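Quick one, structure for this:
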Amino acid sequence: MKLGVMLPQNWKFDPRTDLTRAAREAEQTGYDSVWVSERLLYPQDQTGIHRLTEYGDGAWPDVYRKVLDPIVAMTLAAAVTTRVTLGSAVMLPPLHVPYRLANSLAGIGAASGGRVVAGLGTGWSVDEFAAAAPRPMAERGAALDEFLDVAEAVWGPDPASFENERYTLWPAETGPKPAAKIPVYLGGWGPKALDRVARRADGWLPVMVPPAQVGATMTELRAKAEQYGRDPESVRATAIIALGGEFVRVDSAERAPYQGSVEQIMEDVAALAAVGVDEAVFTLHTIAGDIEHYSELLGQFHSAFRAAAI
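Model (predicted):
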């Protein structure tokens, strides 16, 4: 199993120095990948339609404030590393013009020597869609499919071409091309999202999903991929583990997955590996108070992962 880490992009960290330090240290420590996320804004009004519905009181978490652009973050990480994979978990194509985002990812794929993984989602914030999206929020699933169509053309051989009712790419040279195929991993949990994974993605990005559910869903995804004429084993999984709170052992039978001591969290990671998950990615930035704390956590979690022999 591989081990990855989310890079520190939010307001607690200095974009001039902290992100590049984190990327270098992650590579030097032995992590296999570094990941970036996308959050365009932090709304002042967080009531009504502006709520973050995943949270009980609707408030957006503090880590969503002033998040560095993922293309900028990925480019900075690429410039100071040579080995680690550069992933996004997740980037939101419905908030972008498809060609521009596809071309930017291709450029990073070229400059990094082919180390990019495109982890993508549809988005959920009405504020972000109102501010930036080329298409209405109600069309976000179709917008993601549209991006995948455009990316296939842009990342593929020249002459690249694409046409639909919104965009026309007449046959043209585009590039630079990525130095290696850019795998596409998709987030989401609903039926439409999972169908899209089975139909056209290289992998799935479950976030905080219990190991048993991940295993059951992967079985379903691979069966559906086979129905679409794909090799079922070509559909992989990278699990995102959002850390929070104190790492104190919880002996109750009601312990939630990925909670408790670091050792208990690693037991859950081992359970993910047992159901076929290829990589676990930790969100150390959600609990680190500053770059020094983040650096300490890098070492702590890498050591615990290796000690668990996962």
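
switch to C-alpha atoms for all contacts and neighbour counts from now on
Will do.

how near is the residue nearest in space to the middle of the chain to residue 158?
The centroid of the chain falls nearest to residue 89 when counting by Cα atoms, centre = their mean (1.0 Å). Distance, residue 89 to residue 158, using Cα to Cα, to the nearest Å: 29 Å.

Ok, residue 111 next?
For residue 111, the distance to residue 158 - Cα to Cα - is 19 Å.

So these two - more neighbours on which side?
The residue with more neighbours, out of residue 111 and residue 158, is residue 111; 18 against 14, by other Cα atoms under 10 Å.

show me the contacts for that one.
78, 178, 179 (Cα atoms under 8 Å, 6 or more residues apart in numbering).

one more to put side by side:
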Amino acid sequence: MNIGVFLPTGQDQWAPVGDPRDLIGFARRAEQLGFASLFVNDSLLTPRIEPLTMLAAVTPVTERIRLGTGALLPVLRRPVQTAQTLASVDQLSGGRLTVAVGAAFPGRFGRPLHELSQVPWERRFARLDETVALWRALWAGATEFHGEFHSFPELPPATRPFRPQGPPIWLGGATPAALARTGRRYDGWLPYPPDPADYATGLAAVRQAAREAGRAPEAVTPALFVNVRIDEDPEAARRTMDAYVRSNYGLPLEEVEHIQAIALGTPEQVAATLRRYTQAGARQVVARLGALELKGQYEQLERLADLVAPTVPTAPTAALVRPASR
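Prediction:
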């Protein structure tokens, strides 16, 4: 199992007593501690550092750690320009990029994004699939592209990614349609089901869809997005996570824990929760740390590293760079 973490790019995490440039030190420390990946998330509804800008900033100060989006919302960006940006980050990182994408959710977290982007809400999943197909065509050197939503009778030479096939593209989502699409079209799966049993059922559906599409089931990387808060006092962990999700979503923890995977409590309790997901089939775990300020994010990063030390790879000596002091 590979363990990764999310960079706390939300303004609520770094603004109160810090500086967004402190996120560079956070990225360095994550690599120093041996974490396998560093992810960023995406939104226009809460203030944050734009994800692809953030990845470009940490690319030259890291050497080994994989860089990822979880999940990038292609509807927020023009597709040809996004393909160029993703290929550029992949080149600059030496092929360390993984791109997890999503189509946004119904309600106040989905439709407003489409309205801000002046893109119809209807057929958003088909639009997402076609956008990914356009990226892959550009990276492969296509000179034209014709689809339902995007049509280019002539395409100029595109920026090529580090790897000829481009960065792996994962899908976030756990509806039956998303599971089928993941198995047929995508390189990985990054859901956050609140019940490990649902993860196991979903992964089985993804692999079955891959077989039916003539793909090897192992071609789809089974990953997990999970919210983590480690504290010796389980009630304190719960209170802090409640404040964190209210800040992110405007919802109490008792609602969010019915929607998203959450591992909180003592180190033993968090380890037990993560173990249930790995037993369900997850092989790459990306943890979003439940702390509102950057100091708390650093503390949780250290605690998670202590907890999962036997499972994270050891960072090469050359990559051990201490975070910049302020």
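
name the element the equivalent of residue 292 of structure 1 over in structure 2 belongs to?
For residue 292 of structure 1, the aligned position in structure 2 is residue 295, judged by TM-score structural alignment. If you go by DSSP states H and E, residue 295 of structure 2 is part of helix 294-308.

Return the list of helices and strands in contact with that helix.
helix 11-14, strand 221-230, helix 267-279, strand 284-289 (3 or more Cα pairs under 8 Å, 6 or more residues apart in numbering; DSSP states H and E).

In structure 1, what stretch matches the longest one?
Put plainly, it is helix 267-279 of structure 2. The aligned range for helix 267-279 of structure 2 is 262-274, by TM-score structural alignment.

quick one: contacts of that stretch?
Residues contacting stretch 262-274 of structure 1 (Cα under 8 Å, 6+ apart): 1, 211-212, 214-215, 239, 247-249, 257-259, 279-280, 301, 304-305, 308, 310.

Make a ChimeraX selection of whichever of those turn out to be buried.
In ChimeraX syntax, the buried subset of the contacts of stretch 262-274 of structure 1 is picked out as below (16 or more other Cα atoms under 10 Å):
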select :1,211,214,215,239,257,258,259,279,280,301,305,310
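
Restricted to helices, list the contacts of residue 111 of structure 1.
residue 78 (DSSP state H).

which ones are touching the residue nearest to the centre of structure 1?
Residue 89 of structure 1 is in contact with 35, 36, 37, 38, 118, 119, 120, 187, 205, 240, counting by Cα under 8 Å, 6+ apart.

Need the residues you listed in JSON lines (columns: distance to residue 173 of structure 1).
Formatted as JSON lines, the contacts of residue 89 of structure 1 follow (distance: Cα to Cα, whole Å):
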{"residue": "35", "distance to residue 173 of structure 1": "29"}
{"residue": "36", "distance to residue 173 of structure 1": "29"}
{"residue": "37", "distance to residue 173 of structure 1": "30"}
{"residue": "38", "distance to residue 173 of structure 1": "29"}
{"residue": "118", "distance to residue 173 of structure 1": "22"}
{"residue": "119", "distance to residue 173 of structure 1": "25"}
{"residue": "120", "distance to residue 173 of structure 1": "25"}
{"residue": "187", "distance to residue 173 of structure 1": "31"}
{"residue": "205", "distance to residue 173 of structure 1": "32"}
{"residue": "240", "distance to residue 173 of structure 1": "36"}
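
Can you tell me which of the residues you listed are classed as buried?
35, 36, 37, 38, 118, 119, 120, 187, 205, 240.

Please determine how far the second one is located from residue 287 of structure 1.
Right, residue 36 of structure 1. 16 Å.

now stretch 19-28 of structure 2, how far from the centre of its chain.
Between the centre of stretch 19-28 of structure 2 and the centre of its chain there are 18 Å (Cα atoms, centre = their mean, to the nearest Å).

for stretch 129-141 of structure 1, same thing?
So, by Cα atoms, centre = their mean, the centroid of stretch 129-141 of structure 1 is 20 Å from its chain's centroid.

The equivalent of residue 170 of structure 2 over in structure 1: what secondary structure?
In structure 1, residue 170 of structure 2 lines up with residue 185, judged by TM-score structural alignment. At residue 185 of structure 1 the chain is in strand, as set by DSSP: H, G, I helix; E, B strand; the rest coil.

Isn't residue 182 of structure 1 up against residue 107?
No - using Cα atoms under 8 Å as the test, residue 182 of structure 1 is too far from residue 107 to be in contact (11.1 Å).

got any residues that touch both of the two?
By Cα under 8 Å, 6+ apart, no residue touches both residue 182 of structure 1 and residue 107.

Number of residues surrounding the aligned partner of residue 105 of structure 1 in structure 2?
Using TM-score structural alignment, the partner of residue 105 of structure 1 in structure 2 is residue 86. Counted with other Cα under 10 Å, the neighbours of residue 86 of structure 2 add up to 23.

Report the distance from stretch 102-118 of structure 1 to the chain centre.
The answer for stretch 102-118 of structure 1 is 15 Å, by Cα atoms, centre = their mean.

which residues sit in contact with the counterpart of residue 226 of structure 2 in structure 1?
With TM-score structural alignment as the criterion, residue 226 of structure 2 lines up with residue 241 in structure 1. Residues near residue 241 of structure 1 by Cα under 8 Å, 6+ apart: 207, 208, 258, 280, 281, 282, 283.

do the same with residue 280 of structure 1
Applying Cα under 8 Å, 6+ apart, the residues contacting residue 280 of structure 1 are 1, 2, 3, 4, 238, 239, 240, 241, 269.

hang on, the earlier thing: in TSV: the helices and strands packed on helix 294-308 of structure 2, plus distance to residue 145 of structure 2.
Shown next, in TSV, are those (distance: least, Cα to Cα, whole Å):
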stretch	distance to residue 145 of structure 2
helix 11-14	38
strand 221-230	28
helix 267-279	40
strand 284-289	34
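
Could you say which one of the ones you listed comes nearest to residue 115 of structure 2?
helix 11-14 (22.6 Å; Cα to Cα).

got a list of contacts for the closest one?
8, 20, 22-23, 46-49, 247, 291-294, 297.

matching residues in structure 1 for the helix or strand just after that helix?
The first helix or strand that comes after helix 11-14 of structure 2 along the chain, using DSSP H and E, is helix 22-32. Alignment of helix 22-32 of structure 2 against structure 1: residues 18-28, by TM-score structural alignment.

Would you mind getting the average deviation of the matching stretch from structure 2?
Once the two are superposed, stretch 18-28 of structure 1 sits an average of 0.9 Å from its aligned residues in structure 2 (mean Cα distance after the TM-score superposition for structure 1).

Any buried residues in that stretch, and which?
For stretch 18-28 of structure 1, by 16+ other Cα under 10 Å, it's 18, 19, 20, 21, 22, 23, 24, 25, 26, 27.
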